[in-house]
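1. Need coordinates for the following:
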Amino acid sequence: MKKGVNYLFSIHRITGCIIAGFFLMWFVTGLILIYHPYPRLTDEQLYEKKEILPSLLPDIQSIKQKAGENIKQLHIRQSQGQTLATVTTADSCFTYCCNDTTVAVKPITFSFLEETALKWVNAPVIKVDTLHERVQWILYSRYDRAMPIYKFYFDDPEKHELFISGKTGEVQQLTDKSQRLWAWLGAIPHKFYLPFIRKNLDLWDTSITIGGLLCFITSLTGAFVGIYVLLKRHKQKKKWEIPYRKRWYRLHHITGLLFGLFLIAWGISGMISMQRIPQWLINTNGNYIFNSSRMWGKKPLPIDTYELDYRQLKTAYPDLKEVSWTHFRNIPVYTVIVGNRELQIDASTPKIKKLFIPEQTIIEGIQEVHGKNVNFQISLLDTYDNYYLSRTESLPLPVYRVVIDDDISSRYYISPETGYIRYLNKNKMAKKWLFSGIHYLNIQWLLERPMLWTISLWVLCLGSAFVCLTGCWLGTKFIKRYLTKGGYDKNRLQ
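-> You can find the predicted model right below:
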C-alpha cells in the first residue's frame, strides 16, 4: 500500500511540475475568453455590407430560358453593379449577368478589393500583404478555398486589419488592436490558436487532448494523495487537521481539497473537447453526424412549384440583397438576405409570409428517417432545455423537440422558422455533460440565473487557478531542490 501511495505521490509531483503552469493559464485565459472571444465576423456584419438588389429583376421564365428546365439550385445577388444569377443544374454550375446576358461578369480586380476595403474601414490603407497560406487571424481550413487573401492595414486609431479573398472578393476577417490584444491574452493561448499548431488539425487535436489528459492525471492523483494524508493524520492524532506546517504546502492542500473535484472535471472536459465519446463506451452504431437533407429531401423542387413571384420580395423588403431557392420537404422556400439579417419566406402561396414549418411536415420527415412505425414524442418549445441551450440566446426559438424511442435515444430540435436541425443521441448527450456542461457550466438551471452562473464560474476558476498557482510554486521548489541536491526525500510530503 505504502509503495503504491509513494508511486502516486511521484506521479503527482512530476505531472504537476509539467502541467501546473499550463492548467493555471487555462483558467486565467478561460475567464478572459468569456468576455473577449476570438475575433470573427458575424453574419450581421457580412450581410450589412452586401449590395442591394435593384428594383428591376429578371422574371423566372427568362432565367429558365437561359438555364434550362433542370435547375437544381438558384441564387441571385448584386455585385459590382451587376445582378448576377448563379445556376446549378445536373451538368454544370455557372454565373451570368441578368441585366444583359451579352455582358460578361466583371472579374475580381485589385481595384475592386480596394474599394471594398474602404467601405469596411473609413481610413487610409498603409500596406497590403498577399497571403497564400493561413496566418494568425485566418486559421480555419475554410480560408484555404478563399486564397489568395489580401490583408489590408489601415492607418486609423483602432489599427484595423481587413482580410479579403482575391478569388471571391468577399471579406473574410476584420480585427482591431483591442481584439488582437485580448485574443493574445485569452483565446490564442487557451485554444492553442498558434499557426504552427492550429494549421495542422491532427497536431492541434493531439496537443489539446494530451494537455487535458495530463491535467486530469495530475488532478486525480492530487485528490487521492490529499485525502490520503488527511486520513493518515486523523488516524494518528484522532482529529482532523492539515498535516503540513509550511504555508505553501498548507495552501495547496486546503485549496486542492476544496477544488480538486472541479479540477478533475475540467481535466476531463479539456481531454475530450476535441474527441468523441468512444463507441466502445457508448455505442450509437456509428450514427453521429446527421445530414439535414435526410429530413428535408435531397431532390430539389421544380421551379414552377414556387407560387410566390420572388420579385415581390423587393417591394416588401426595399433593402433586399440576395435570394436563394431552397425547400423543406414539399415546402418551396426563398432564403433571403434583408438588411443585416437572413429570413426564410414561404413560397408555396402567392402572398408573402414568413416560413413556419407545420408539425405534420416534421412528422413526415421523422418517419422518412426512422420508418413509418417509429414511436416518438413531439412538442413545440418556447424556452431552452438542457440539450438545446445557449447562454447568448443565439439558438432560434420556438423549436420542435422530437424524442425518438430507439436504442440510441435519438432526439431532434428543429426550428420551424429557419429549418435549423440539431441532432443528438446518447453519445452526444453524454459529451454535452462531460464537455460543455463542465467546461462552460452550460446547465439550464444555472443559465436561467445569470448572476449565479457568473459567480459560480468566477469562484471555481479563481479557486482552481490558486491551486495551480501554489502547485507552480511547489513544483519550482521541487525542481530546484532536485537539481541542487541530486534528489528528493520521498517522505517529505507525507
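
2. Could you use CA atoms for every contact and neighbour count after this?
-> Fine.

3. tell me the contacts of residue 454?
-> For residue 454, no residue meets the contact criterion (CA atoms under 8 Å, 6 or more residues apart in numbering).

4. got a list of what residue 383 touches?
-> 397-398.

5. which SS class is it?
-> coil (DSSP: H, G, I helix; E, B strand; the rest coil).

6. how much distance is there from the strand or helix carrying residue 423 to the middle of the chain?
-> Using DSSP states H and E, residue 423 maps to strand 421-424. Strand 421-424 sits 15 Å away from the centroid of its parent chain (CA atoms, centre = their mean, to the nearest Å).

7. Stretch 219-238 too?
-> 41 Å.

8. Next, the structure of the following sequence, for comparison with the previous one:
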Amino acid sequence: MDWTRPVRAKRWLFLTHRWLGVLLCGFFAMWFVSGIVMMYVGYPQLTEAERTAHLPPLGSGTGLREPDAALAPAGLALVPLAELRLAVASGGHAVYLVRPEGAPPRSPATVIDAATGEVLRAVDAPRALASAAAWAGPGVAADYEGTLQEDAFTHSRGLDMHRPLHRVRLHDADGTVLYVSGTTGEVVRDAPRTERLWGYVGTWIHWLYPLRGNALQPYWSATVNTLAVAGTLAALAGTVVGLQRWRFRGRYRSGARTPYPTPAMRWHHALGLVFSAATIAWIFSGFMSMNPWKLFDSGAPPLNLAALQGGPLAVGPPQGPHPPAASLAALLTPTGGTTRELRWVRATGRTLVLAQPAQGAPEVLDAATAAPTAIDAAALREAIARLVAAPLVRVDTLAHYDLYYYARAPHTMTGAPAKPLPVLRAVFADEHATWVHVDPLTGAVLGRLDGHRRASRWLFAMLHSWDWVPLLERRPLWDAVMLVLGLGGAALSATGMVIGWRRLRRKAGRA
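-> Model prediction:
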C-alpha cells in the first residue's frame, strides 16, 4: 500500500489553498466590501416608479390626435401592435411610442408626435435637452455632455436598443446625470451623485465592470467565471485544511487549538472555520449568476401570449371591423388630467387602456367606453390555460410573497420590475414544470419559472442575497446577518492578504 498518497493529497490541498489564496485574497476582500455597499446602494437604474413619477401629466388631451389619426401617416393604424403608449416622454412633447407585432424584442419603438402625426427619427442635442428638462421639472438647469455608446453606469444590455445615449447633467440637489435614448428620446437612466460615487466602490468593482466597455470586453465573462471557480476551489481547500489542522480535542504544545504562531495566521485559521460556509456560498453563487454553460436555460418554447390576449392589438377608425374607440379626452377624464401615461393592451379578447398615475397601480379603462373596468376572472383563467401547450394543473391566487415570488428593494439587481399583489400563479404539467405569474388587474404576464429557473433561484439568489422572505420581512435582522457575514468574510480576506504579502516578500528575499 502506498502510504505517501494521503500525504501528497494533503500537500496539494495546502498548496492549492496557499497560492490560489495569494492570487485571489484581494478579489475576495473587494467582493465582500463592495457587496456590503450594494446592500444599500445599487447600480444606477431608472425604475418604473421613478419613470412615471417624472413624466409630466398629459392634461385633457387638447390638441392631440387620436391614436388612429396619429398612426395612420406612418402606416401603423391597422397593423397589429406589440406596444402602444402615449406620454410626454420625448423632447418635452406628447408622443405615441409604437412597436409593431413581430418586431425584435429589443428593437426601439417608433416615436410619433401626438400633435402632428410626424414620425420623429433623429434625436439631436436640443431634443435630448428638452426630454431632460421635462423629466427634471421647471427651474432645473441642465448641461448637455454629448453622446456615448457606453460608460461606467450604462453597461446594462437592456439599454442596447437606445444607443447611442445622450448624457445630460442636471443642476439639481442630487447632482443627477440623465441618459437619454438616442433612438426614442426618452430618459432611460438616471444616476444621482450618491449612486455614482458609491457605485465605484460597490457594483462597479463587484461585477468587475472595469473590464466592460473597452478592449477587455470580450474577456469579461470568461474572467469572472475563472475567478469564481478558482475562488471556490481556494475556499474549499482552505476549509478542508482548516478542519484538519484545528484541534477539536486537546491542544498543541503552545496551548492553542491552532498550530500557527503568528496572529495573522491564527486569525485566518479561526475566521476561516467560522465564515468558510458563507464564503463558499457567496463565491459559488456568484459563479451561478453568470449562468455558466447555460445551465438555467431549459429550451422551453415561448408562451402563447396571443391566446392570453385573445387577438391582436390594433388601432383602427371607428368604422369597419374595429369597434368605436373612446376619445383621448374621455380616457383622460376619469383621472382629472393627472394621468402620466396611457398604455393600450389586449387581455381576454378586450382592448383596455391602462391610465398610469404618477404613483401606484394604473386605472384600467375600457378602450371603447373609457369607463373603469375589470378583467373577468373566469375568462382570464380560461385564457391562462392556453399559455402553455400542456394541461393546466391549477391556478393559485397569491396574496402574500413566497419563496418564488417576492419583492426586493428597488435599488437591488432583482428589485425591478415591481411585484404587485395579489397575483395569479398558473402551474402546468409540461416537461419543463412551468409556472407563470399573471397580474389579475391588467392581464399581463409578470414572469415565468421552470425547473431550471427555480434551481437558479436557490443556487444564485438564495445563496448570494439571502432573499429568504421571512428574513427579508424582518429587517433589520436581514441586515444584521448580512453585515456580520460580510464583515467576517472581509476580515478573513484581509488576514489572507497579510499572509500572502509576507510570503511573497520572503520568496522575493530568498530569490
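
9. re earlier: check which element follows the strand holding residue 423 of the first structure along the chain.
-> Counting by DSSP H and E, what follows strand 421-424 of the first structure is helix 426-431.

10. Go through that next one and flag the buried ones.
-> Judged by neighbour count using 16 or more other CA atoms under 10 Å, the buried positions of helix 426-431 of the first structure are 426-429, 431.

11. so what does the helix or strand just after it touch, helix or strand wise?
-> Next in sequence after helix 426-431 of the first structure, counting helices and strands by DSSP H and E, comes helix 438-439. Helix 438-439 of the first structure is packed against helix 247-271, with contacts defined by 3 or more CA pairs under 8 Å, 6 or more residues apart in numbering; DSSP states H and E.

12. equivalent range in the second structure for the helix it packs on?
-> Using TM-score structural alignment, the residues of the second structure aligned to helix 247-271 of the first structure are 263-287.

13. With the first structure overlaid, report how far that stretch is off on average.
-> Superposed on the first structure, stretch 263-287 of the second structure shows a mean distance to its aligned partners of 1.1 Å (mean CA distance after the TM-score superposition for the first structure).

14. That stretch: how far from the chain's middle?
-> 28 Å.

15. List the contacts of that stretch.
-> Counting by CA under 8 Å, 6+ apart, 224-225, 228-229, 231-232, 235-236, 238-239, 242-243, 258-260, 459-461, 463-464, 485, 488-489, 491-492, 495-496, 498-499 sit against stretch 263-287 of the second structure.

16. Mind doing that once more with 7 Å?
-> With contact meaning CA atoms under 7 Å, 6 or more residues apart in numbering, stretch 263-287 of the second structure is reached by 225, 228-229, 231-232, 235-236, 239, 242, 258, 260, 459-460, 463-464, 485, 488-489, 492, 495-496, 499.

17. The equivalent of residue 202 of the second structure over in the first structure: what's it in contact with?
-> Using TM-score structural alignment, the partner of residue 202 of the second structure in the first structure is residue 186. Residue 186 of the first structure is in contact with 29-30, 32-33, counting by CA under 7 Å, 6+ apart.

18. can you do 10 Å?
-> Taking CA atoms under 10 Å, 6 or more residues apart in numbering as the contact definition, residue 186 of the first structure lies against 25-38, 180.

19. Report the contact partners of residue 16 of the second structure.
-> 10, 22, 230, 233-238.

20. Can you tell me how far it is from residue 502 of the second structure?
-> For residue 16 of the second structure, the distance to residue 502 of the second structure equals 17 Å [CA to CA, to the nearest Å].

21. got it, and residue 468 of the second structure?
-> On the measure of CA to CA, residue 468 of the second structure and residue 502 of the second structure end up 40 Å apart.

22. thinking again about what came up before, next, format the buried residues of helix 426-431 of the first structure as TSV and append distance to residue 122 of the first structure.
-> What follows is these, written out as TSV (distance: CA to CA, whole Å):
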residue	distance to residue 122 of the first structure
426	51
427	49
428	45
429	47
431	45
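
23. Mind picking the two most distant members of these?
-> 426 and 431 (8.7 Å; CA to CA).

24. Quick check: neighbours shared by those two?
-> residue 277.

25. Chain neighbours aside, what residue packs nearest to residue 97 of the second structure?
-> residue 111 (4.8 Å; CA to CA, 6 or more residues apart in numbering).
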